[in-house]
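Asker: what's the 3D shape of this:
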Amino acid sequence: MRVGIAAGYWGSGPPRNVERMLAEAEALGVDSFWTAETYGSDALTPLAWWGAQTSRIKLGTSVCQMSARTPTALAMAAQTLDHLSGGRVIIGIGASGPQVVEGWYGQPYPRPLERTREYIEIMRQVWAREEPVTYSGRHYQLPLQGGSGLGKPLKSIVHPLRDDVPVYMGAEGPKNVALAAEIADGWTPLWFSPKSDEFYRTALAEGFSREGARRTADDFEVANVCWLLENDDVEKAAARLKPTVALYAGGMGAKGANFHNDVFARMGWGEVCAEIQELYLSGRPELAAQAVPTEMVEDVALVGPADKIIEEIETKWKSTCLTTLILGGWPKPENRARILEAVQS
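Answerer: You can find the predicted model right below:
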């Protein structure tokens, strides 16, 4: 298993000490560095800014919101950054949910799987640069249908450094995970738990079995952000993540339209998730966080003393379908080498 690190998306401002963490990570042989976006900081600017200070580590987005950019715009950004980094870019994309897509980006959300397929097909046309890009889909048309009538097919001026930049899909539900296995180069889960490994392996196998599938289980990547919070007191470590779990399970979306809630429910936390959601949506996020059991945090994150974290990596996480464990937290200096070795050995 490879190891990555994540700087995530920002809270009220940029995270501190990313430059130092990234320099240490590259020196220690960490494989990849990842940024993200929701409706605040974007994923590409921090990746380019911090990535410019590196020479080897892969640079990934986990994820870029599809609704934030047209397929050609993201393809342009990807090939630009790929040139500047010497071919180190991984473009992770995601459909997000209707609250963000329609509320923040002002774009329609319906039929996200179909939209994802069209999006990736257009990006790959741009990078292949075999002919001017044309596309006639339900969601995207190039040239635009019903416009001025003056649009014309165009070919990228830039010759991509790589004609096939790796594309990973952010996905949580079984249909979307299967789609990732069918058409993408990798999958980036959210709130992955080792106890759900068989469920996801089944969904991936469905995608690999489809006619024309791009990859097989042997050359498909699964890169998951796993929060890492060290503290000799497990409860104190878990408490730091409970507000975030409550936000996703309770506040990210409406009742019946919260995909993160569904993920935790599949782990067996359905009744707890219903309580968390009720508290969060009624304007009581602090109580929602208090309703998150420590065991629920432990299902999806590495929390507690270093010895416990290392044991769980070796006995739970390394036997899953994951190929890269992206640490959402930088281990303490005195434990760093041991924790990284536990993932990589």
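Asker: every contact and neighbour count from this point should use C-alpha atoms.
Answerer: Will do.
Asker: do you have the strands of the chain handy? List them.
Answerer: Assigned by DSSP state E, the strands in the chain fall at 2-8, 32-35, 58-61, 64-65, 89-94, 135-136, 141-142, 167-170, 186-188, 221-230, 302-304, 324-328.
Asker: give me the helices and strands touching the third one, please.
Answerer: In this case it means strand 58-61. Secondary-structure packing of strand 58-61 (3 or more C-alpha pairs under 8 Å, 6 or more residues apart in numbering; DSSP states H and E): strand 32-35, helix 44-51, strand 89-94.
Asker: deepest of these, which one?
Answerer: With neighbours taken as mean count of other C-alpha atoms under 10 Å, the helices and strands packed on strand 58-61 reach their highest mean count in strand 32-35, at a mean of 26.
Asker: if we can go back for a sec, among the helices and strands packed on strand 58-61, which comes closest to residue 238?
Answerer: When the helices and strands packed on strand 58-61 are compared by C-alpha to C-alpha, strand 32-35 sits nearest residue 238, at 22.7 Å.
Asker: touching, residue 65 and residue 97? I think so.
Answerer: No - between residue 65 and residue 97 there is no contact under C-alpha atoms under 8 Å: 9.9 Å.
Asker: more neighbours: those two, which one.
Answerer: Neighbour tally, residue 65 and residue 97, criterion other C-alpha atoms under 10 Å: the higher count belongs to residue 65, 25 against 20.
Asker: which residues touch that one?
Answerer: 37, 38, 93, 94, 95, 96 (C-alpha atoms under 8 Å, 6 or more residues apart in numbering).
Asker: tell me how far the residue lying closest to the last one once chain neighbours are set aside lies from residue 179.
Answerer: Across the structure, with C-alpha to C-alpha, 6 or more residues apart in numbering as the measure, the residue nearest residue 96 apart from its sequence neighbours is residue 65 (6.6 Å). Using C-alpha to C-alpha, to the nearest Å, residue 65 is found at 17 Å from residue 179.
Asker: need the helices and strands packed on strand 58-61 in JSON lines (columns: distance to residue 345).
Answerer: Listed next are the helices and strands packed on strand 58-61 as JSON lines, based on distance: least, C-alpha to C-alpha, whole Å:
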{"stretch": "strand 32-35", "distance to residue 345": "16"}
{"stretch": "helix 44-51", "distance to residue 345": "26"}
{"stretch": "strand 89-94", "distance to residue 345": "24"}
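Asker: let's see this one next to it:
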Amino acid sequence: MKLGLNLGYWQRHGDDATESVLAAERLGYDSVWTAEAYGSDAFTPLAWYGARTTRIKLGTSIAQISARPPVTTAMTAMTLDHLTGGRLLLGVGASGPQVVEGWYGQPFAKPLARTREYVEIMRTVWRREEPVIGEGPHYPLPLPGGPGKPLKLITHPLRADIPVYLGAEGPKNVALAAEIAEGWLPLFAFPSKIEEMYGASLADAPDGFDVAAMVMVVISDDVRAALDGVKMMLTLYIGGMGARHRNFHADIIGRMGYAEAAEHIQALYLAGRRDEAFRAIPDELADGISLVGPPGRIRERLEPWRRSPVTSLLVMGPRDEPTLKIVRDLVLG
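Answerer: Okay, here's the model as predicted:
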């Protein structure tokens, strides 16, 4: 199992995690990942960290496809991959209707078809075999009826096969990742349930396909307090990170076997009863998707992850070098 550090996106204030990234590189972490929602973007911090490191891989988890046309993401990825000596791992995803329509002002229709088309265009850009023509309905290139003509990327990419990961939660999205991408980035993973939930979707994944699961890690002797930290995160995602009738995060919690709880939590949250929503998060759910407690407890709870389809563990939470070292020793030792 490979080990990565997931920094997420900035919260209220800027977050220069250079010291954490340097520590992770010294300790042998395979990768570091940044994210975006509607605050900091995913690529700029990676360029910052890439300029200060030499080995660690640099991943976006995820870059939202509605934020940029596919050729823009392809250009950005090619540039960053060149500058960092071929270290980019490009995670992309459709996000959700609340962000896509509310922040980017783009329609959210047909996310699977749009994702497929998006990735096809990026790969065409990087291969440079011919001018880029987008024949699909979502990203037509050149624009029909206009003066534009098909163009080919000026710069020769360092790699024509930049690894693409998909952020996906539904079974069809995961199957798409197994078909067209090099990896899958699950946000919430319950290791003992992955095979049941996604076994069919992953059945045709090629050798080397990377299931890079994000997992919140809290090393503490106070298990109750650590679980409460996970529950706070779940309260926000289940309750507020989606529209009332279309919340992919609540849906995935439902598929884990907590559908009734997810519906109740979302209803409480949207009614402004956030403390009650927090208390409604089952401890079993919070514990199942995270690694919390003293090192001995975490070592035991790593076993289901090792038996699962997960091939990379992207830890969220630890930042200081001593804690990162403990995590490294637990996962890789």
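Asker: report the TM-score for the pair.
Answerer: Overlay of the two chains. TM-score (TM-score structural alignment, normalised by the length of structure 2): 0.96; 332 aligned residues with a C-alpha RMSD of 1.5 Å.
Asker: about what we covered before: the residue nearest to residue 96 of structure 1 pairs with which position in structure 2?
Answerer: Using TM-score structural alignment, the equivalent of residue 65 of structure 1 in structure 2 is residue 64.
Asker: one step back: out of the helices and strands packed on strand 58-61 of structure 1, which is closest to residue 57 of structure 1?
Answerer: Closest to residue 57 of structure 1 of those is strand 32-35 (C-alpha to C-alpha; 5.2 Å).
Asker: residues contacting that closest one, please?
Answerer: With contact meaning C-alpha under 8 Å, 6+ apart, strand 32-35 of structure 1 is reached by 3-9, 22, 43-44, 46-47, 57-63, 326.
Asker: quick one: the nearest residue to residue 106 of structure 2 once chain neighbours are set aside from residue 327 of structure 2, how far?
Answerer: Excluding the flanking residues, the one nearest residue 106 of structure 2 by C-alpha to C-alpha, 6+ apart is residue 100, at 5.7 Å. Note on residue 100 of structure 2: its distance to residue 327 of structure 2, by C-alpha to C-alpha, is 35 Å.
Asker: show me what the longest helix seen in structure 1 is packed against.
Answerer: For structure 1, the helix with the greatest residue count under DSSP state H is helix 112-128. Counting by 3+ C-alpha pairs under 8 Å, 6+ apart, the packing neighbours recorded for helix 112-128 of structure 1 are helix 71-85, helix 174-183.
Asker: buried ones in the first one, by neighbour count?
Answerer: Read it as helix 71-85 of structure 1. Going by neighbour count (16 or more other C-alpha atoms under 10 Å), the buried part of helix 71-85 of structure 1 is 71, 72, 74, 75, 76, 78, 79, 80, 81, 82, 83, 85.
Asker: now distance to residue 161 of structure 1 too, for the strands of structure 1, in CSV please.
Answerer: Shown next, in CSV, are the strands of structure 1 (distance: least, C-alpha to C-alpha, whole Å):
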stretch, distance to residue 161 of structure 1
strand 2-8, 24
strand 32-35, 19
strand 58-61, 15
strand 64-65, 21
strand 89-94, 11
strand 135-136, 23
strand 141-142, 23
strand 167-170, 15
strand 186-188, 20
strand 221-230, 21
strand 302-304, 37
strand 324-328, 24
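Asker: nearest to residue 278 of structure 1 among those strands would be which one?
Answerer: Set against residue 278 of structure 1 and scored by C-alpha to C-alpha, those come closest in strand 221-230, at 24.9 Å.
Asker: which part of structure 2 lines up with that closest one?
Answerer: Aligned using TM-score structural alignment, strand 221-230 of structure 1 spans residues 210-219 in structure 2.
Asker: average distance between the matching stretch and structure 1?
Answerer: The superposed stretch 210-219 of structure 2 is, by mean C-alpha distance after the TM-score superposition for structure 1, a mean 0.9 Å from where its aligned residues fall in structure 1.
Asker: residue 274 of structure 1 maps to what in structure 2?
Answerer: In structure 2, the residue paired with residue 274 of structure 1 is residue 263, using TM-score structural alignment.
Asker: residue contacts, the closest residue to that match other than its chain neighbours?
Answerer: Computed as C-alpha to C-alpha, 6+ apart, the closest residue to residue 263 of structure 2 that is not its neighbour in sequence is residue 250, at 7.4 Å. By C-alpha under 8 Å, 6+ apart, the residues touching residue 250 of structure 2 are 237, 238, 239, 259, 262, 263, 266.
Asker: trace the third one over to structure 1, please.
Answerer: Put plainly, it is residue 239 of structure 2. Counting by TM-score structural alignment, residue 239 of structure 2 corresponds to residue 250 in structure 1.
Asker: just give the number of residues close to residue 116 of structure 1.
Answerer: 21.
Asker: which residues does it contact?
Answerer: Per C-alpha under 8 Å, 6+ apart, neighbours of residue 116 of structure 1: 66, 94, 95.
Asker: cool, and residue 111 of structure 2?
Answerer: Contacts for residue 111 of structure 2 were tallied using C-alpha under 8 Å, 6+ apart; they are residue 94.
Asker: at 10 Å what do you get?
Answerer: 65, 66, 93, 94, 95, 96, 97, 117, 173 (C-alpha atoms under 10 Å, 6 or more residues apart in numbering).
Asker: next one: residue 6 of structure 2
Answerer: Going by C-alpha under 10 Å, 6+ apart, residue 6 of structure 2 touches 21, 31-35, 59-61, 213-216, 313-319.
Asker: and what of residue 8 of structure 2?
Answerer: By C-alpha under 10 Å, 6+ apart, the residues touching residue 8 of structure 2 are 32-37, 40, 42, 60-62, 214, 316-317.
Asker: how about those residues in JSON lines, adding distance to residue 231 of structure 2?
Answerer: Listed next are the contacts of residue 8 of structure 2 as JSON lines, based on distance: C-alpha to C-alpha, whole Å:
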{"residue": "32", "distance to residue 231 of structure 2": "24"}
{"residue": "33", "distance to residue 231 of structure 2": "22"}
{"residue": "34", "distance to residue 231 of structure 2": "22"}
{"residue": "35", "distance to residue 231 of structure 2": "21"}
{"residue": "36", "distance to residue 231 of structure 2": "21"}
{"residue": "37", "distance to residue 231 of structure 2": "20"}
{"residue": "40", "distance to residue 231 of structure 2": "24"}
{"residue": "42", "distance to residue 231 of structure 2": "25"}
{"residue": "60", "distance to residue 231 of structure 2": "25"}
{"residue": "61", "distance to residue 231 of structure 2": "21"}
{"residue": "62", "distance to residue 231 of structure 2": "22"}
{"residue": "214", "distance to residue 231 of structure 2": "15"}
{"residue": "316", "distance to residue 231 of structure 2": "14"}
{"residue": "317", "distance to residue 231 of structure 2": "14"}
